[in-house]
Each structure stands twice: as structure tokens, then as C-alpha cells.
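**Q** A structural model of the following input is requested.
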Amino acid sequence: MRAMEISGAWVLEPKVFPDERGSFHEWYRGEEFREATGYDLGLAQANMSVSRRGVLRGVHFADTPPGQAKYLTCVRGAVLDVVVDLRVGSPDFGRWDAVRLDDETRHAVFLAEGLGHAFMALTDDAIVVYLCSTGYVPQREHGVHPLDPELGIAWPEGIEPVLSEKDAQAPTLAEARQSGLLPSYEACRAHYATLRSD
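**A** Predicted coordinates:
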């Protein structure tokens, strides 16, 4: 796994073995994950989303602790996957990094608790599957507006973003910070230390 520019996020770039039948690859290896992060991936829930071209989901995050870490890949089509550092006090606060996930390279992304996640579908019927460290709890789930100029995420040009009503009404980064909605970097670091010690 390769570290992304945002601490707490990694990209897996697996070796894909194609032949006349199709292809094979390993999209998760526990030993490699532990070597990168220092702990095992706890699995509480697995999700799948199907999106038409232009659908923009996020920026989503959960209260930390316990937060919700995600390990995801795109099994059909392509998406631009974005990780945003929303941890107040982090040296990377407000920064983002992006990677294309698609059904050719088969890359996967892991983001630790406290980081924000978003993606835009680059193709119709883009299917993303997620492994989540905790289950969905509505009152702990939050968002930051993905088109907030302060974040300045470079979404692909020429694709009109399609947002859910909830994402379209999400607060800006500044509003979320002012209201105390964002996770603390220190709380996140303490949570990661607990995971490493278990």
C-alpha cells in the first residue's frame, strides 16, 4: 500500500492477472494492511453504491471516536475518489488528495476515521464497494459541501455534478468548523493509538 498525501490514507495498487477467462487480483491483504497502518481492519458493514455519470457523493465523515474507516474500490466503471482532511489541528487540515478508481487498474483506497470521503462517478453505472469499520448511525454521520471553494477540490471539468439534497445542503468547511462538527486531530490520533494497541 502506498501512502497518500493526506496522513491516514493509503492506496492499494494491486497486480492484476488477466487471461482469456478474465482477470484475477487481490484487492485486500490483511498483512499488507497491518504493515501500512499498524492495526487490522475491523469490518462491521459492507456497502455498495451504483451511480450514474456526474453523481457526486460526499464529503462524508462520522463523529470520531468511533468514526468510520473505509476501504473501497470501484468494481465497475470509474470514479474520482477524494480524501479530505477534516481533522481540526491536523497539519493537513483542509487539504485533499484524489485517485482514480476504475475496473481496469483495480486500485483501492483506505481512509482512517476522521477523514472526509467523496467521489464523482466518471461513467454511468459506476459501482463502488466499501468495507466499513463501524455500522451506519445516522446521528453520527455528517458532511461538508463538496463544492466549497475553500476546499477547492478539482472535480473533472465538463461533468455536471449531481448531488443529493442532503449533500447540496451540507455546510461549508468554515461553517462545519465553527459549529464544532469536525473531528479533533488529537481525538483521532488517540483513537488510532488505541487501535494499534489492541
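
**Q** from here on, just use CA atoms for contacts and neighbour counts.
**A** Fine.

**Q** name the element the residue nearest in space to the middle of the chain belongs to?
**A** In the chain, the C-alpha nearest the mean C-alpha coordinate belongs to H117, at 3.6 Å (C-alpha atoms, centre = their mean). Using DSSP states H and E, H117 maps to strand 115-121.

**Q** chain center to that strand, what's the gap?
**A** Distance, stretch centre to chain centre, for strand 115-121: 5 Å (C-alpha atoms, centre = their mean, to the nearest Å).

**Q** check which helices and strands that strand sits against.
**A** strand 56-62, strand 78-85 (3 or more C-alpha pairs under 8 Å, 6 or more residues apart in numbering; DSSP states H and E).

**Q** from D85, how far off is the residue nearest to the centre of the chain?
**A** H117 sits 9 Å away from D85, going by C-alpha to C-alpha, to the nearest Å.

**Q** next one: T123
**A** Applying C-alpha to C-alpha to T123 and D85 gives a distance of 26 Å.

**Q** who has more neighbours out of those two?
**A** Neighbour count, other C-alpha atoms under 10 Å: between T123 and D85, D85 has more, with 26 against 17.

**Q** in contact with that one, which residues?
**A** 6, 92-96, 114-116 (C-alpha atoms under 8 Å, 6 or more residues apart in numbering).

**Q** which parts of the chain are helices?
**A** 30-37, 165-168, 173-178, 185-197 (DSSP state H).

**Q** next up, for comparison:
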Amino acid sequence: MKLTETHLEGCFIIEPTVFGDDRGNFFESFNAQKFQELTGLNLVFVQDNQSFSQRGVLRGLHFQQGNYAQAKLVRVIKGKVLDVAVDIRPESNTFGQAFSIELSGENNKQLFVPRGFAHGFSVLENDTIFAYKCDNYYNKESESGIIFNDPSLNIDWRLNENEVLLSDKDKELKSLKELI
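**A** Model (predicted):
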């Protein structure tokens, strides 16, 4: 397993060691002991989530507030997404900055998104299966988000704006500036 810290403190790219032969491949998608050794974080993931989406779906930018904040370990099982993390920790040197990475069923990369970050992804291929672990339970009253096209974030979602498919809830999200 290879770990690379992004320019956002505490946000890591994780690349598993993949063992392949003419039958296919195998890799360990998560190992708590290795994760702790590499990151220095002792997290307990308590919830696994999975979504199935078509090209153009954009989910995010979501986060939970207060005692229900969540760290996430995200990956793609099948298909391809552009995954985005935004540092929303006011005390951070990288507050308001975004990081994006292509995650796919082929590259097997994962992104660790710490608490204090907004997270979202755009689906770049049909029939994409996206999975993530959370270190805290979902709480509807604590959910919030930032509108995907916030001009202060200037995120290139790798989709034309006319092909973006948002939930009704995500269409109503505010800009980062309006939330602070």
C-alpha cells in the first residue's frame, strides 16, 4: 500500500498493491493496522455506503457538522469518477482549497477525506459503483453542503454544466462564503 498526502493537510491518496495474473487480480482494499501505521490515525469506520450512478450524476459537495462530522475513505468499485475534497476548516492554511483525483475501478486508488472537509464526486462513466467508509454515523439534522459550481472553488468537474444531474437538495446548496 502506498500513501501520498495531497496539498490539503490530512487528505491522503491510497494506492493498494494489486496482485494480478491471467485469472484477474486481488488487492486488500482496507487494513486498519496498515492504515494507522501509514497515516498515524486510529480511526474506527462505523458505516459503509455505496452508490450506483450514471454519467453526469454529481453528488456533493456534502459534509456533516459538529459532533456528526465524518472522515471518509472513498473508492470506486466499477466505473470512473472525479472525486473532490474541499478543506472547510476555518483554522486551516488550506481553507477553501479543493483537491480532485480520478478514482476508477481500474486504478483502484482511494482517497481519505478527513473530518472538516466537504466531499463530492462527478460520475464520468455509466454504471459506476462508488463505495465509502465513514468514521461517524449519518445524522440528517447535521448535514450541509456547498453548491457544486461555487465560483470561489473553481472546480472543473470534467462535465459540461448542461449534463450535470443534481438531486433537488443539491440544487439548493449555498456557496462556501454564504455558509461561513
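
**Q** ok so, going back, nearest to E150 of the first structure, out of the helices of the first structure?
**A** helix 173-178 (7.1 Å; C-alpha to C-alpha).

**Q** other SSEs contacting the closest one?
**A** Using 3+ C-alpha pairs under 8 Å, 6+ apart, no helix or strand is in contact with helix 173-178 of the first structure.

**Q** need the residues that contact it.
**A** By C-alpha under 8 Å, 6+ apart, helix 173-178 of the first structure touches 88, 94, 144-145, 148, 150-151, 182.

**Q** can you check stretch 89-107 of the second structure too?
**A** By C-alpha under 8 Å, 6+ apart, stretch 89-107 of the second structure touches 6-9, 75-88, 109-110, 116-117, 152-153, 155, 176.

**Q** where does it end up in the first structure?
**A** Stretch 89-107 of the second structure lines up with residues 87-105 of the first structure when matched by TM-score structural alignment.

**Q** list the buried residues in that stretch.
**A** Using 16 or more other C-alpha atoms under 10 Å as the burial criterion, the residues of stretch 87-105 of the first structure that qualify are 87-88, 90, 92-96, 98-102.

**Q** ok, back up a step: how about the helices and strands packed on strand 115-121 of the first structure, which one is nearest P18 of the first structure?
**A** Nearest of those (C-alpha to C-alpha): strand 78-85, 18.7 Å.

**Q** average gap between the closest one and the second structure?
**A** Overlaying the second structure shows strand 78-85 of the first structure at a mean distance of 0.5 Å from the equivalent residues (mean C-alpha distance after the TM-score superposition for the first structure).

**Q** run the angle between that strand and strand 56-62 for me.
**A** 30 degrees (axes from the mean of the first three to the mean of the last three C-alpha atoms, to 10 degrees).

**Q** how distant is strand 78-85 of the first structure from the center of its chain?
**A** Counting by C-alpha atoms, centre = their mean, strand 78-85 of the first structure comes out at 6 Å from the chain centroid.

**Q** please apply the same query to stretch 58-78 of the first structure.
**A** 4 Å.

**Q** try stretch 154-162 of the second structure
**A** Relative to its chain's centre, stretch 154-162 of the second structure lies at 16 Å (C-alpha atoms, centre = their mean).

**Q** residues contacting the closest residue to S23 of the first structure other than its chain neighbours?
**A** Closest residue to S23 of the first structure apart from its sequence neighbours, by C-alpha to C-alpha, 6 or more residues apart in numbering: F17 at 5.3 Å. Applying C-alpha under 8 Å, 6+ apart to F17 of the first structure gives the contacts 23-25.

**Q** how about 10 Å then?
**A** 23-26 (C-alpha atoms under 10 Å, 6 or more residues apart in numbering).

**Q** same check on Y132 of the second structure?
**A** Y132 of the second structure touches 45, 47-51, 71-76, 110-112, counting by C-alpha under 10 Å, 6+ apart.

**Q** closest to V164 of the second structure out of the residues you listed?
**A** Closest to V164 of the second structure, out of all of those and judged by C-alpha to C-alpha, is S51, at 16.7 Å.

**Q** is it true that the closest one touches T128?
**A** Yes - counting by C-alpha atoms under 10 Å, S51 of the second structure touches T128, with 8.0 Å between them.

**Q** spit out the residues that contact those two alike.
**A** Contacts common to S51 of the second structure and T128, judged by C-alpha under 10 Å, 6+ apart, are V76.

**Q** please identify which of those two sits among more neighbours.
**A** Set S51 of the second structure next to T128 and count neighbours by other C-alpha under 10 Å: T128 wins out with 22 against 12.

**Q** these two touch, right, the more buried one and V76?
**A** Yes - assessed by C-alpha under 10 Å, T128 of the second structure is found in contact with V76 at 7.4 Å.

**Q** now for those two: what residues contact both?
**A** Common neighbours of T128 of the second structure and V76, counting by C-alpha under 10 Å, 6+ apart, are 51, 104-105.
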